[in-house]
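Student: Okay, here's the prediction I keep looking at, along with the sequence it came from:
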Amino acid sequence: MDRGLKEAQLERSARIFNVQKYNVHDGPGVRTLIFFKGCPLRCKWCSNPEGLRYDHQVMLKRNACINCGACVPVCPKNIHYMDNGEHKVRRDIKCINCKKCEKACLQNAIEIVGEDKKINELVDIVNEDKDFYRMSGGGLTVGGGECTNQAESLISLLESAHIEGVNTAIETCGYTDIEKLKKIREHVDLFLFDIKQMDPVKHKELTGVNNEVILNNLKYLLENGSKVRVRMPILKGVNDSHEEIKAVSDFLEPYRFFKNFDGIDILPYHRYGVGKYDQLDMVYPMEGDFSLSEEDLDNIESWIKEEGINVNLVRH
């Protein structure tokens, strides 16, 4: 690790909940994707519910748990308890991440989500795959949760990656303070920036927040030379209409020929994260299936192309 950064920056920690290597969906080339914990939005379709809260959390795989109770006596916070022979978890008590319950579980039914990693540790992980980045034009992508929630740690990680010659990208909902964004963008090669809904009232219903800050931040990035690729999570009957797609295209029309505007990624709805809600004793907010057909996706893709905007359909 290059010591061009101050020691304090390298010793700073980021709270993460996953590291995904050899990722090819979140930025160019082969990438290492680091997930930061904590998010200001509550999107009803979120596939990473373990990334919403900054706290450490207990995930319990009930189909693996045999209700042996081995975790109950080892937890110093009394988070685990037995109720009529069934293992349950108290969600109103903060986990201190001692991992004693995780170690006591012989069935691997318990996972403590949230790990504090120093910046130099994360950069060492990223550097393990430098050859892949070099051959493919890849690098580091930081997502979440919402990575801008931990702005100082994010900046230290991105700056460290640049010192190591690694390309950087972040996935963001865009809901962050503009002054933080100005500092962050100095170290970002590509913003993967979500537009979830153009109507502010519907946006609040779906995500818990208004979209004014988000759209203003997107304008700022585009107008100040940051490379941006817009990402659109698409749900059947929610934001897939021709009118909604046209509203997004109209918003982006002034930037259509900007060299730093890299087009739109369509992210079709999926249900991959639904099972994790049960492990956290959370209710999945979306009732029904909002998946789109191939015809639906073809239509959306063609509508965006008709507006003269580069578009890519991301298939996970």
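Tutor: Perfect, I can see it now.

Student: Please count neighbours and contacts with C-alpha atoms only from this point.
Tutor: Will do.

Student: Surely Asp26 and Gly139 touch.
Tutor: No. With contacts counted by C-alpha atoms under 8 Å, Asp26 stays clear of Gly139, the gap being 10.1 Å.

Student: Show me what counts as buried in the helix or strand containing Ile214.
Tutor: Following DSSP states H and E, one finds Ile214 within helix 212-223. Across helix 212-223, burial judged by 16 or more other C-alpha atoms under 10 Å covers Ile214, Leu215, Asn217, Leu218, Leu221, Leu222.

Student: In addition, the following structure is provided for comparison:
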Amino acid sequence: MEGCIFNIMKYSIHDGPGIRTTVFMKGCPLTCRWCHNPESQQVDRQAVRFPDRCIGCGKCAEVCTAGAIVIEDKRMRVDIKKCIGCGSCAEVCYAGAVGMAGKAMTSVEVMKEVEKDNIFYEESGGGVTFSGGEPFMQHEFLLEMLKSCKKKGIHTAVDTCGFVRKDILAELSGFIDLFLYDLKMMDDDKHKKYTGVSNELILDNLKELTQLGKRIFIRIPIIPGINDDANLEETGKYLSSINGIEQINLLPYHNISIEKYKRLGEEYSLADIKTPSDDRMDEIAQRLKIFGFKIKIGG
């Protein structure tokens, strides 16, 4: 089976226990305003542009069958709505002004990369983490890789936003050793405003996973002025009302992905928000510790 991958990160130590390989899969049902992997949101491949590298040769425009590229003042201009993500422009651009986010890979090809670091998994208690985007967007492809990992004795973790059909979650959960479960905010209206979807399904799925006895790390992105207020107490109260949450990871906001948005021809709306200080993150950690959870700052 073939899927779309946009990165495979080796020697990862922030996506679950031990040393891991993180497989980043394309596609996400959420459109979080602070998303630091905007290239992950679309399931299909998409063009990534580096305008400063363009030498105005026009090769990209010549091979673009969709008519999405024109050369103006010796620089390329791309109409995102017309781009079909075929990658022809990237193939002929020897200046490196155009690249592609996303690569078609088979499950066998992905597993070959994963297995290269078996010795690190064994010595550190690590394994493979499937992330994204949202891995469940390519659930059939994900299932095939999870089954392969189980056959080979590789520990599996899935980093998920929780917005997934219940039947899909139930089918795959038996092959997942650890859930890294993102919890953005408790207020449903704010959740819709900043992520594009309701949190009802996300909260329901979390309860079901705890009832199944799954190992769960909650991940909370801390976005100053958006979810670092009363939301923290609401989150603590909610999580303490259900059993099975092993720890909470607090992920401080950063805006280092601004350039990614520019390369995709998209606007980043939270550029003015600053990364919370270490003291602020410690304060937030203390506010959640009173609910009895193990708190870790960072992945």
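Tutor: Structure's in. What do you need? Computed from a predicted model, the values in this text were never measured in an experiment.

Student: Assuming the best superposition, what's their TM-score?
Tutor: For this chain pair, the superposition-based TM-score is 0.96 by TM-score structural alignment, normalised by the length of structure 2; 299 aligned residues with a C-alpha RMSD of 1.4 Å.

Student: follow-up on the earlier one: so Asp26 and Gly139 of structure 1 - more neighbours on which side?
Tutor: Set Asp26 of structure 1 next to Gly139 and count neighbours by other C-alpha atoms under 10 Å: Gly139 wins out with 30 against 21.

Student: circling back: give me the range in structure 2 that the helix holding Ile214 of structure 1 lines up against.
Tutor: Per TM-score structural alignment, the counterpart of helix 212-223 of structure 1 in structure 2 is residues 200-211.

Student: Against structure 1, what's the mean shift for that stretch, could you check?
Tutor: Here the mean offset of stretch 200-211 of structure 2 against structure 1 after fitting is 0.5 Å, by mean C-alpha distance after the TM-score superposition for structure 1.

Student: and the gap between Asp289 of structure 1 and Arg271 of structure 1?
Tutor: Note on Asp289 of structure 1: its distance to Arg271 of structure 1, by C-alpha to C-alpha, to the nearest Å, is 8 Å.

Student: I meant Cys147 of structure 1, not that one.
Tutor: Counting by C-alpha to C-alpha, the gap from Cys147 of structure 1 to Arg271 of structure 1 is 22 Å.

Student: Which of those two has more residues huddled nearby?
Tutor: Set Cys147 of structure 1 next to Arg271 and count neighbours by other C-alpha under 10 Å: Cys147 wins out with 27 against 13.

Student: Would you verify that Phe179 of structure 2 is located in a helix?
Tutor: No. Phe179 of structure 2 sits outside any helix when classified using DSSP: H, G, I helix; E, B strand; the rest coil, being strand.

Student: where do the helices sit along structure 2?
Tutor: Applying DSSP state H to structure 2 gives helices spanning 59-63, 88-92, 107-115, 118-124, 139-151, 166-173, 188-195, 200-211, 230-240, 258-263, 278-289.

Student: Average offset of the fourth one relative to structure 1?
Tutor: Once the two models are superposed, helix 118-124 of structure 2 sits on average 0.5 Å from its counterpart in structure 1 (mean C-alpha distance after the TM-score superposition for structure 1).

Student: so where in structure 1 does that helix end up aligned?
Tutor: By TM-score structural alignment, helix 118-124 of structure 2 lines up with residues 130-136 in structure 1.

Student: and what of the longest one?
Tutor: Helix 139-151 of structure 2 lines up with residues 151-163 of structure 1 when matched by TM-score structural alignment.

Student: The second one too?
Tutor: Residues 100-104 of structure 1 are matched to helix 88-92 of structure 2 when aligned by TM-score structural alignment.

Student: and for stretch 252-263 of structure 2, what are the contacting residues?
Tutor: If you take C-alpha atoms under 8 Å, 6 or more residues apart in numbering as the criterion, stretch 252-263 of structure 2 is touched by 34, 36-39, 48-50, 221-224, 267-268, 270-271, 273-276, 281, 297-298.

Student: Just the ones in strands from those residues, please.
Tutor: Judged by DSSP state E, strands contain the following of those: Val48, Arg49, Pro221, Ile222, Ile297.

Student: Met9 of structure 2 is nearest to which of the helices of structure 2?
Tutor: Taking C-alpha to C-alpha, helix 107-115 is the member of these nearest to Met9 of structure 2, at 9.6 Å.

Student: quick one: the closest one to chain centroid distance?
Tutor: How far helix 107-115 of structure 2 lies from its chain's middle: 19 Å, per C-alpha atoms, centre = their mean, to the nearest Å.

Student: I'd like the distance between the nearest residue to Ala151 of structure 1 once chain neighbours are set aside and Ile34 of structure 1.
Tutor: Spatial nearest neighbour of Ala151 of structure 1, chain neighbours left out: Lys180 (6.7 Å); criterion: C-alpha to C-alpha, 6 or more residues apart in numbering. According to C-alpha to C-alpha, Lys180 of structure 1 and Ile34 of structure 1 sit 20 Å apart.

Student: Those two: which has the busier surroundings?
Tutor: Ile34 (22 against 15).

Student: dump the residue contacts of that one.
Tutor: Ile16, Asn18, Val19, Gln20, Leu140, Thr141, Val142, Gly143, Gly144.

Student: This completes my enquiry, with thanks.
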